[in-house]
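Colleague: 3D model of this:
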Amino acid sequence: MTHIAVLGSTNMDLVAYVAKAPQRGETVTGREFRTLPGGKGANQAVAAARAGADAVSMIGAVGADAFGTQLRTALDHSGVDTDLLRTVDTAATGTAHIVVDDEGGNAIVVIPGANATLTALAPGDEGLITSADTLLLQLEIPVEGVLAAAQAARRHGVRTILTPAPAQPLPPELLAATDLLVPNEHEAATLTGLTDPRSAARSLLSQVPEVVVTLGARGSLYAARGAEPVMVEAPHVTAVDTTGAGDTFVGTLAVALAEGGSVPEALAWASSAAALSVQRPGASASMPYRSEIDTQTNGGAS
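Modeller: I've put the predicted structure just below:
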């Protein structure tokens, strides 16, 4: 049985679609507005559930408001266990304000809201982490909470995958409790000061045993201590909206690795899932199901 636990953010995405994103001081007219479930933690949970994990559990926080109710319902409908998604009376549900342009690029402002209360593990959290095969972590919640969860996973031998986004300096204690670090190329450069992905990956291996640097349309680069780097190309597709593509990749990758797949196969499968997601609008709403990922990976029509 594959059980993925996720500690992270749960946001409502408020998405404006425009031909070209506004510059500072500029006003533009958009063509569409959508309210969609999001948050890096919730996105990765949905991605793992749709990719076929036997169980996915979400640890997080929402406000006692309409957005919180909608997000909990959306996770439930995606097959994610929300027993440890707590409701906070003192803060609103987190939101992400997103502008998506005609080239599929995006700019995002995140308002943490209830996510900011996740500074430590609550009763039941460590027990859930202990029961999982893999723990997924990101940085849209306080780093204190991320560190507590990572150290709990390390105590119990649970594989920890950390997405260092939004990019920020990482405590050595957090890196010491991380098994696999998955930055995109910009985050890898921020963490290391090195713009070449291979050089950045080599540098990060001094702190964590395995690294995957995602490279957008160019695919992904895997590096591990004592092994040659592995580059896996991404399928060539036309992007509509890249929001959530990285989270799709990570959630799907976690399932593939938990099922015992080889690293190249897991990366190819995760790249196929991300390629499918960018062809659809939204974050979690765009995430593909296992049958779609299999078809894409095996060369079928997307």
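Colleague: Please make it C-alpha for all contacts and neighbour counts, starting now.
Modeller: OK.
Colleague: contacting residues for residue 17?
Modeller: 30, 31, 32, 33, 99, 100, 101, 102 (C-alpha atoms under 8 Å, 6 or more residues apart in numbering).
Colleague: hang on, residue 62 packs against residue 117?
Modeller: No. Here residue 62 lies out of contact with residue 117, judged by C-alpha atoms under 8 Å, at a distance of 9.5 Å.
Colleague: Including neighbour count, could the contacts of residue 17 go into TSV?
Modeller: Compiled in TSV, the contacts of residue 17 are given as follows (neighbours: other C-alpha atoms under 10 Å):
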residue	neighbour count
30	15
31	9
32	10
33	13
99	23
100	25
101	20
102	14
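Colleague: Go through the residues you listed and say which is closest to residue 140.
Modeller: residue 99 (18.5 Å; C-alpha to C-alpha).
Colleague: count of neighbours near the closest residue to that closest one other than its chain neighbours?
Modeller: Leaving aside its chain neighbours, residue 99 sits nearest to residue 16 (4.9 Å; criterion: C-alpha to C-alpha, 6 or more residues apart in numbering). For residue 16, the neighbour count with other C-alpha atoms under 10 Å is 19.
Colleague: Residue 16 in helix, strand or coil?
Modeller: Assigned by DSSP: H, G, I helix; E, B strand; the rest coil, the conformation of residue 16 is strand.
Colleague: Packing partners of the host helix or strand of residue 268?
Modeller: Per DSSP states H and E: residue 268 is located in helix 263-277. In this structure, helix 263-277 makes packing contacts with strand 230-232, helix 245-258, helix 290-297, judged by 3 or more C-alpha pairs under 8 Å, 6 or more residues apart in numbering; DSSP states H and E.
Colleague: distance of residue 273 from residue 253?
Modeller: Residue 273 sits at a distance of 9 Å from residue 253 (criterion: C-alpha to C-alpha, to the nearest Å).
Colleague: These two - which one has more neighbours?
Modeller: Taking neighbours as other C-alpha under 10 Å, residue 273 and residue 253 compare with residue 273 leading, 33 against 26.
Colleague: OK, contacts around that one?
Modeller: By C-alpha under 8 Å, 6+ apart, residue 273 lies in contact with 248, 249, 252, 287, 288, 292, 293, 296.
Colleague: and if we set it to 10 Å?
Modeller: 47, 51, 234-235, 245-246, 248-253, 267, 286-290, 292-294, 296-297 (C-alpha atoms under 10 Å, 6 or more residues apart in numbering).
Colleague: The structure of the following sequence is requested for comparison with the preceding one:
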Amino acid sequence: MQAKVVVVGSLNMDLIVRTPRLPVGGETLAGHGFSTAPGGKGANQAVAAARLGAQVAMIGCVGDDAYGAELRAGLIAEGIDCRAVMSATGVPTGIAAILVDDAGQNAIIIAAGGNAELTPARLTAHDALLQAADIVIAQLEVPLPTVEATLYRAHELGRTVILNPAPATGPLPAHWYGLVDYLIPNESEAALLTGIQVDSPQSALLAAQRLMERGARRVLITLGSQGVLYADSTRHLHLPVDPVVAVDTTAAGDTFVGGFAAALAAGQSLEAAIGLGQQAAALAVTRPGAQPSIPYRHELPA
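Modeller: Predicted coordinates:
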């Protein structure tokens, strides 16, 4: 068992439609492109961590269909340990229907499929992977009892625990905060978690402080073109990012999380880990797709 980063989370096949703009309710628009690409927040973060230098294992669940086989094969091709990517019979693999407008913004609808079959019992069957990890990453695209079991077990084992609370629908369970070492929402997720409108580094700091009042140890709020706001009990930092022309923001946050985890696993400093995540995410948004957009380490500055 050599896994340094273990990702517990979702695997989806992304069904992507390019459109001039996002439609409003009841409207039909003519798109100008369709493609499929491997995705899912968990798998995206696993691929990002692997491409950016980490040794990675994935714990997840797909359906017993062609999409599931394709997703597993794609992760294996990235060198990711997939012994815990399980197939659930009688259910489809999860999908994400993604609309991407000409400004690079997206709207996403997820059908969980096999991701809903990642139960705490299935997680427990692969406890050896958690034991072998240095860093454990979770998101919210699999059943919440499984996320909670992941946080409890990883914390019990003394592993570094990263929670990307996405997709967020409201406040997290209060008892989760003390189990997480790094809480990494984006601006909209931070707003849903705290009730604070987050649209600047200043408002992000207010949201981070509220999350720390609830028990979060360290908070990183990703702010897109405005960079990242980091806060803990002793300091806060705003790390800006160089501007880029965004083509597709899908998987930008996942790329940041994976890059950040890869750098931490390699023993880099907090600032260096944030910097690597930012560099990788900035390059990812200049490319279409989820996993196809995620860069390799050699593509980034030394």
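Colleague: Would you mind reporting the TM-score between them?
Modeller: Taking TM-score structural alignment, normalised by the length of the first structure as the basis, the two superposed chains have a TM-score of 0.94; 293 aligned residues with a C-alpha RMSD of 1.2 Å.
Colleague: Let me have the helices and strands packed on helix 263-277 of the first structure in a markdown table, extended by distance to residue 131 of the first structure.
Modeller: Converted to a markdown table, these look like this (distance: least, C-alpha to C-alpha, whole Å):
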| stretch | distance to residue 131 of the first structure |
| --- | --- |
| strand 230-232 | 31 |
| helix 245-258 | 13 |
| helix 290-297 | 23 |
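Colleague: Quick check: which of these is nearest to residue 70 of the first structure?
Modeller: Set against residue 70 of the first structure and scored by C-alpha to C-alpha, those come closest in helix 245-258, at 20.1 Å.
Colleague: That closest one vs the second structure, average distance?
Modeller: Following the fit onto the second structure, the mean deviation recorded for helix 245-258 of the first structure is 0.5 Å by mean C-alpha distance after the TM-score superposition for the first structure.
Colleague: how distant is that helix from the center of its chain?
Modeller: The chain centre lies 8 Å from the centre of helix 245-258 of the first structure; the measure is C-alpha atoms, centre = their mean, to the nearest Å.
Colleague: Which residue of the second structure is paired with residue 283 of the first structure in the alignment?
Modeller: Residue pairing (TM-score structural alignment): residue 283 of the first structure is matched to residue 290 of the second structure.
Colleague: what's the residue nearest to its match when sequence neighbours are not counted in contact with, if anything?
Modeller: Closest residue to residue 290 of the second structure apart from its sequence neighbours, by C-alpha to C-alpha, 6+ apart: residue 251 at 5.0 Å. Applying C-alpha under 10 Å, 6+ apart, we find residue 251 of the second structure in contact with 39-41, 44-45, 48, 257, 281, 284-285, 288-294.
Colleague: Give me the buried subset of these.
Modeller: Buried subset of these (neighbour count, 16 or more other C-alpha atoms under 10 Å): 39-41, 44-45, 48, 257, 281, 284-285, 288-291, 293-294.
Colleague: Which two of the residues you listed have the greatest separation?
Modeller: Spatial extent of those (C-alpha to C-alpha) is set by the pair 257 and 288 at 18.5 Å.
Colleague: before we move on, back to that, in contact with the residue nearest to residue 99 of the first structure, which residues are there?
Modeller: Counted by C-alpha under 10 Å, 6+ apart, residue 16 of the first structure has contacts 29-35, 97-101, 106.
Colleague: Make CSV from those and add distance to residue 171 of the first structure and secondary structure to it.
Modeller: Listed next are those as CSV, based on distance: C-alpha to C-alpha, whole Å; DSSP: H, G, I helix; E, B strand; the rest coil:
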residue, distance to residue 171 of the first structure, secondary structure
29, 42, coil
30, 40, coil
31, 42, coil
32, 40, strand
33, 38, strand
34, 36, strand
35, 34, strand
97, 28, strand
98, 29, strand
99, 31, strand
100, 32, strand
101, 35, coil
106, 28, strand
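Colleague: What's the match for residue 71 of the second structure in the first structure?
Modeller: Using TM-score structural alignment as the criterion, residue 71 of the second structure maps onto residue 71 of the first structure.
Colleague: tell me which element that match falls in.
Modeller: For residue 71 of the first structure, the host element (DSSP H and E) is helix 66-77.
Colleague: After that helix, which helix or strand is next? Please name it.
Modeller: According to DSSP H and E, the helix or strand after helix 66-77 of the first structure is strand 85-88.
Colleague: if we can go back for a sec, if I line the two up, what does the residue nearest to residue 290 of the second structure land on in the first structure?
Modeller: Per TM-score structural alignment, residue 251 of the second structure is aligned with residue 244.
Colleague: how far away is its match from residue 147 of the first structure?
Modeller: 23 Å.
Colleague: and what of residue 25 of the first structure?
Modeller: For residue 25 of the first structure, the distance to residue 147 of the first structure - C-alpha to C-alpha - is 39 Å.
Colleague: Between these two, which is the more surrounded one?
Modeller: In terms of neighbours (other C-alpha under 10 Å), residue 147 is the more surrounded of residue 25 of the first structure and residue 147; the figures are 24 against 5.
Colleague: Would you double-check that the more buried one falls in a strand?
Modeller: No. The assignment for residue 147 of the first structure by three-state DSSP gives helix, which leaves it out of any strand.
Colleague: any idea how far it is from residue 101 of the first structure?
Modeller: With C-alpha to C-alpha as the criterion, residue 147 of the first structure and residue 101 of the first structure are 35 Å apart.
Colleague: hmm, back to that, check contacts around the nearest residue to the match of residue 71 of the second structure once chain neighbours are set aside.
Modeller: Distances taken as C-alpha to C-alpha, 6+ apart put residue 37 closest to residue 71 of the first structure, at 6.0 Å, once the chain neighbours are dropped. Counting by C-alpha under 10 Å, 6+ apart, residue 37 of the first structure makes contact with 10-14, 43, 67-68, 70-75, 95-96, 282-285.
Colleague: give me the number of residues near the corresponding residue of the first structure for residue 231 of the second structure?
Modeller: Under the alignment by TM-score structural alignment, residue 231 of the second structure pairs with residue 223 in the first structure. Residues lying near residue 223 of the first structure (other C-alpha under 10 Å) number 21.
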